[in-house]
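In: Got a sequence here, can you model it:
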Amino acid sequence: MAMGTLRPIDLSTWPRREHFAHYRDRVPCTYAMTVDVDVTELRSALSGTAVKSSIAVIWALSTIVNRHQEFRMALDPTGAPAVWDVVHPAFTVFNAERETFAGVWTPHRDDFPTFHDEAAEVVDRYRTATTLFPQADTPANTFDVSSIPWASFTGFTLQIGDGWDHLLPIITLGRYRRAAERTVMPVAVQVHHAAADGFHTARLVNELQELLAAPEWALTVVR
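Out: This next block holds a predicted model:
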């Protein structure tokens, strides 16, 4: 399934060319940053509605990720840096009976109502899946969103063996908790340092916070 185009980066004009080479070849490394994101307004807005807050958060993440090329990066067949014109969220669905999860995906959509309905259908279809990847059409341009709704955390890091070619971000969400009369959710972003620096990751979480603090977009779903 063709769900995006991988376009080469013009290295002659790319401001991060030297940084990419340094963290790709000389000091290959990933890093993770965990931030508490305030979801008070989002939860309040969605209370009593049919909108699933988990899907709303995934859409918000997908929207922010797709704004910035550093979070849509991959290597082309020659190993050169390139950028997907769009990336789609891959996320987890938990099978409580088996205590296992399935990794699924749904296309990124600019409008939230379409995304919400399509993602909700995917969740419903695969909540009893017995295989890790039940969909046969997962495209290469997906970024991962995992959820750990049973516990909050202040730090989360994946130890990925031989994962130096993976440039797309991996995002992990934790359980809501109360803090100073607000509701916050831990969001961990793990990314290859060749693709993004601390500035870029901080911008991602700050823009996510801004989007969740003004959740009028989430009330456009008609049921």
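In: contacts, neighbours, all on C-alpha from now
Out: Will do.
In: So which residues of the protein form strands?
Out: In the chain, strands defined by DSSP state E lie at 6-8, 30-38, 73-75, 81-84, 88-95, 100-105, 142-148, 170-174, 177-179, 182-192, listed in chain order.
In: Tell me which residues touch the residue nearest to residue 190 when sequence neighbours are not counted, please.
Out: Among residues not flanking residue 190 along the chain, residue 32 sits closest, at 4.1 Å (C-alpha to C-alpha, 6 or more residues apart in numbering). Listed by C-alpha atoms under 8 Å, 6 or more residues apart in numbering, the contact partners of residue 32 are 156-157, 188-191.
In: could you redo the last one with a cut-off of 10 Å?
Out: Taking C-alpha atoms under 10 Å, 6 or more residues apart in numbering as the criterion, residue 32 is in contact with 155-158, 169-171, 188-193, 198, 201.
In: cool, residue 64 as well?
Out: Remark: with contacts taken as C-alpha under 10 Å, 6+ apart, residue 64 is in contact with 71, 203-208, 211.
In: Now distance to residue 62 and neighbour count too, for those, in TSV please.
Out: Listed next are the contacts of residue 64 as TSV, based on distance: C-alpha to C-alpha, whole Å; neighbours: other C-alpha atoms under 10 Å:
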residue	distance to residue 62	neighbour count
71	10	26
203	14	13
204	11	18
205	12	22
206	14	15
207	12	17
208	10	21
211	11	19
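In: related to what we said a few turns ago, for residue 128, find the nearest of the strands of the chain.
Out: Comparing these by their distance to residue 128 (C-alpha to C-alpha), the top pick is strand 88-95, with 5.4 Å.
In: Which strands or helices does the closest one pack on?
Out: Secondary structure elements in contact with strand 88-95, counted by 3 or more C-alpha pairs under 10 Å, 6 or more residues apart in numbering; DSSP states H and E, are helix 53-65, strand 100-105, helix 112-126, strand 142-148, strand 170-174.
In: The structure of the following sequence is requested for comparison with the preceding one:
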Amino acid sequence: MAEHEVDLDSWPRTEQFRWFKGFARPHYAVTVRLDATQLMTQRKSQGISVFRACLHAIGHGLHAVPELNMRFRGDVVVRHDRVLLSSPVPRPEGGFSFSYVPFHESFEEFDKGAITAIAEARQRTTLEANTGRGDAVAYMSCLPWMDFTSLDNAMPDAQDCIPRVAWGKIVSECDRWRMAMSLQVHHALVDGEHMGAYFAAVQEALDAD
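Out: Here you go, the predicted structure:
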């Protein structure tokens, strides 16, 4: 997973980056309702895991928007070619461990890696929190118990610029299926336009055959 330093002298968002980077509370979240009809009526009937299909759609959305793969370290901004998708996996005895799933454009390739990473996390006895893996990662959570309308995440400090994604219960509405999804970002790197592009790309992936 290569990374590239962003040239602040030519980056169009340098002024915004420096402005929002100094905020005490620079994170913001947006929650939208996505259409999961194709996922629930077609792909699920084909034996495809709804959870892993959502995870892949999220990865598709993140990698469709370069700003969501940007991170800053002090005054240095980098862009990752690929990021790991990290989500909690319940352990048999209770609690959970974090999994780290590599992203592939191909769902078949992604699914193989996801199955392995999730199985490994389920057998761990430690949390495996990201204390040394670096910032080429995005955090996500599935909340299948709730059809939420908004969501906020626990953040360690104002310098944490790793995106957080959460998605909720998939519910039937007339002849469609809907689910809530939240994306929380650092405003020094991500604007509303980038949010919109992310959700459009996720919806595109959810609509895939």
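In: Distance to residue 136 of structure 1 for the strands of structure 1 - can I get that in CSV?
Out: Rendered in CSV, the data for those read as follows (distance: least, C-alpha to C-alpha, whole Å):
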stretch, distance to residue 136 of structure 1
strand 6-8, 21
strand 30-38, 29
strand 73-75, 21
strand 81-84, 21
strand 88-95, 13
strand 100-105, 10
strand 142-148, 14
strand 170-174, 21
strand 177-179, 36
strand 182-192, 26
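In: Buried ones among the contacts of residue 32 of structure 1?
Out: Listed as buried from the contacts of residue 32 of structure 1 are 156-157, 169-171, 188-193, 201; burial here means 16 or more other C-alpha atoms under 10 Å.
In: how about stretch 103-117 of structure 2, aligned to which bit of structure 1?
Out: Stretch 103-117 of structure 2 lines up with residues 108-122 of structure 1 when matched by TM-score structural alignment.
In: in the matching stretch, what's buried?
Out: Applying a neighbour-count criterion of 16+ other C-alpha under 10 Å, the buried positions in stretch 108-122 of structure 1 are 108-109, 112-113, 115-120, 122.
In: Please tell me I have it right and residue 92 of structure 1 contacts residue 128.
Out: No. Residue 92 of structure 1 sits out of contact with residue 128 when judged by C-alpha atoms under 10 Å, with a separation of 12.0 Å.
In: any common contacting residues for those two?
Out: Taking C-alpha under 10 Å, 6+ apart as the contact rule, the neighbours common to residue 92 of structure 1 and residue 128 are 100-102.
In: residues touching the residue in structure 2 sticking out farthest from the centre, list them.
Out: Here the centre of structure 2 is the reference, and by C-alpha atoms, centre = their mean the most remote residue is residue 9, at 28.9 Å. Contact partners of residue 9 of structure 2, counting by C-alpha under 10 Å, 6+ apart, are residue 15.
In: corresponding residue for residue 26 of structure 2 in structure 1?
Out: Under the pairing rule here (TM-score structural alignment), the equivalent of residue 26 of structure 2 within structure 1 is residue 29.
In: what about that match, how many residues close to it?
Out: Counted with other C-alpha atoms under 10 Å, the burial measure for residue 29 of structure 1 works out to 15 neighbours.
In: Likewise for the one 10 residues further on?
Out: Residue 39 of structure 1 is flanked by 23 other residues according to other C-alpha under 10 Å.
In: so what corresponds to it in structure 2?
Out: The equivalent of residue 39 of structure 1 in structure 2 is residue 36 (alignment by TM-score structural alignment).
In: Might one say that that match is in contact with residue 181?
Out: No. The pair residue 36 of structure 2 / residue 181 is not scored as a contact, 11.1 Å apart, by C-alpha under 10 Å.
In: Look up how far residue 83 of structure 1 lies from residue 176 of structure 1.
Out: When C-alpha to C-alpha, to the nearest Å is the yardstick, residue 176 of structure 1 and residue 83 of structure 1 sit 33 Å from each other.
In: between those two, who's got more neighbours?
Out: When residue 176 of structure 1 and residue 83 are compared on other C-alpha under 10 Å, the one with more neighbours turns out to be residue 83, at 23 against 20.
In: how about the nearest residue to the aligned partner of that one in structure 2, chain neighbours excluded?
Out: When structure 2 is aligned by TM-score structural alignment, the residue opposite residue 83 of structure 1 is residue 79. Taking C-alpha to C-alpha, 6+ apart, and ignoring the residues beside it in sequence, residue 79 of structure 2 has residue 70 as its nearest neighbour in space, at 4.2 Å.
In: State the number of residues packed around the one you found.
Out: Counted by other C-alpha under 10 Å, the residues lying close to residue 70 of structure 2 total 24.
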